[in-house]
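In: Quick one: sequence plus predicted model below, questions after.
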Amino acid sequence: MNVIETALPGVLILEPRIFRDARGSFCEIYNERTMAALGLPTNWVQDNFSLSKQYVVRGIHYQVQNTQGKLVRVTHGAVWDVAVDLRQKSPTFGRHIGVELSGENNRMLWIPQGFGHGFVVLSESAGFAYKVTDYYSPAGERTLLWNDPDLAIPWPVTAEQAIVSEKDRQGSSLREAELFP
């Protein structure tokens, strides 16, 4: 597995080795020994999957209780995936990274606890799968406004194109949000 460090310490792009031939392709998505050797979690408590159509924006989500690390990937289609550092004492607080994940490139993104996460679908539709290190906690869930000007995330979708849930439309600004120490 190829590991690419990002501008946010701890957030990693993981590229599994892909074997292609006339039949198609094969890659290993998860191997406990490989993850442990990389210093990543090996005890996942929940797997999630969403199917979304083009221009759907999901996020930016995080939990202040039952905080979660996430290993995210796209099964088919393509998304632009974003992680935002929400640790107030971090030197990269408020900064973000964005990376394209697709069923074709098989890239995964490791997002540790203390980060917000969101994505927008670039293709006609996309299947999005992710593992988390702690259980979902409705009481602890928080949402940042996806297009908060203070975050200045260059989303590859306009506000008019974006399909956003009511919950995500009501997200907090970075200035008003409950964050991590």
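Out: Alright, I've got the coordinates.

In: switch to C-alpha atoms for all contacts and neighbour counts from now on
Out: Noted.

In: Could you report the neighbour count for the nearest residue to Gln88 once chain neighbours are set aside?
Out: Residue nearest to Gln88 in three dimensions, not counting chain neighbours: Pro181, with 5.2 Å by CA to CA, 6 or more residues apart in numbering. For Pro181, the number of neighbouring residues by other CA atoms under 10 Å comes to 9.

In: One more to weigh against that first structure:
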Amino acid sequence: MHFRSTSLPGVLLFTPTPHHDERGFFSRTADARTLINAGIDPAGFVQDSQSRSRQGVVRGMHGRTGTGEAKLVRCSHGALFDVVVDARPDSPTFGQRAQFRLDDDHLWSLYLPRGVLHGFQALTETADICYRIDAEHDPRDDVAVRYADPDLAIPWPLPVSLISDRDAAASSWRDAVPHLRRHGSRLTPAP
């Protein structure tokens, strides 16, 4: 397993080496030594979660203020269009986004440091995303920005088939920025 930096500071892409044969494949999905080499404490994750979405569903853009949370995400079934927006006010890439295709062929994992917004769209009939999170969820710190915000201009590849009521009512990026700036001193800076 290897890792590389992305265009957003602290956002890392982990690439395993799947072993395929006539039975299917075997792949390592996490490796303590590789995480340590990337500056991530593998024992720091306190919760694993999984969600399933139908094709076209968008979930996001979600993040946390306060002490926040870091995540290690991967698509265990199907394919996802995954988007990360830097919401760390002191970051040189504040407000910029990066996008990735996560799928069950390449089995990439994406590390999301504290202080970023995250969202995705299911590209296949069903798609499962698995999360490893390093902090217990505190809903008081939730931040949501509208998935179709014109300032973020996220190029969702499919027509959006469904979003949650929470995501439909999310604030604009422009309205979220003052909140992020007020709470920015508590966000963990990018490594």
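Out: Ah, there it is. If you're wondering where the values come from, they're calculated on a predicted model, not measured in any experiment.

In: So after superposing, what's the score?
Out: The TM-score (TM-score structural alignment, normalised by the length of the first structure) is 0.94; 179 aligned residues with a CA RMSD of 1.2 Å.

In: so how far is Glu28 of the first structure from the residue nearest to Gln88 of the first structure?
Out: Here Pro181 of the first structure is placed at a distance of 36 Å from Glu28 of the first structure (CA to CA, to the nearest Å).

In: before we move on, what about Ser123 of the first structure?
Out: Relative to Glu28 of the first structure, Ser123 of the first structure is positioned 24 Å away (CA to CA).

In: Dead centre of the first structure: give me the residue that sits there.
Out: Centroid-nearest residue in the first structure: His117, 4.5 Å away (criterion: CA atoms, centre = their mean).

In: Just say helix, strand or coil for that one.
Out: Secondary structure assignment for His117 of the first structure (DSSP: H, G, I helix; E, B strand; the rest coil): strand.

In: what sits against it?
Out: Remark: with contacts taken as CA atoms under 8 Å, 6 or more residues apart in numbering, His117 of the first structure is in contact with 59-62, 81-84, 111.

In: Which residues does stretch 53-68 of the second structure contact?
Out: Applying CA under 8 Å, 6+ apart, the set of residues contacting stretch 53-68 of the second structure is 114-128, 135, 141-147, 158-164, 167, 180, 183-184, 186-188.

In: I figured Phe26 of the first structure was touching Arg20, is that so?
Out: Yes. Proximity of Phe26 of the first structure to Arg20 meets the contact threshold set by CA atoms under 8 Å, at 6.5 Å.

In: Could you check which helix or strand contains the residue nearest to His61 of the first structure when sequence neighbours are not counted?
Out: In space, not counting the residues next to it along the chain, His61 of the first structure is nearest to Thr143; the distance is 4.6 Å by CA to CA, 6+ apart. Per DSSP states H and E, Thr143 of the first structure falls inside strand 141-143.
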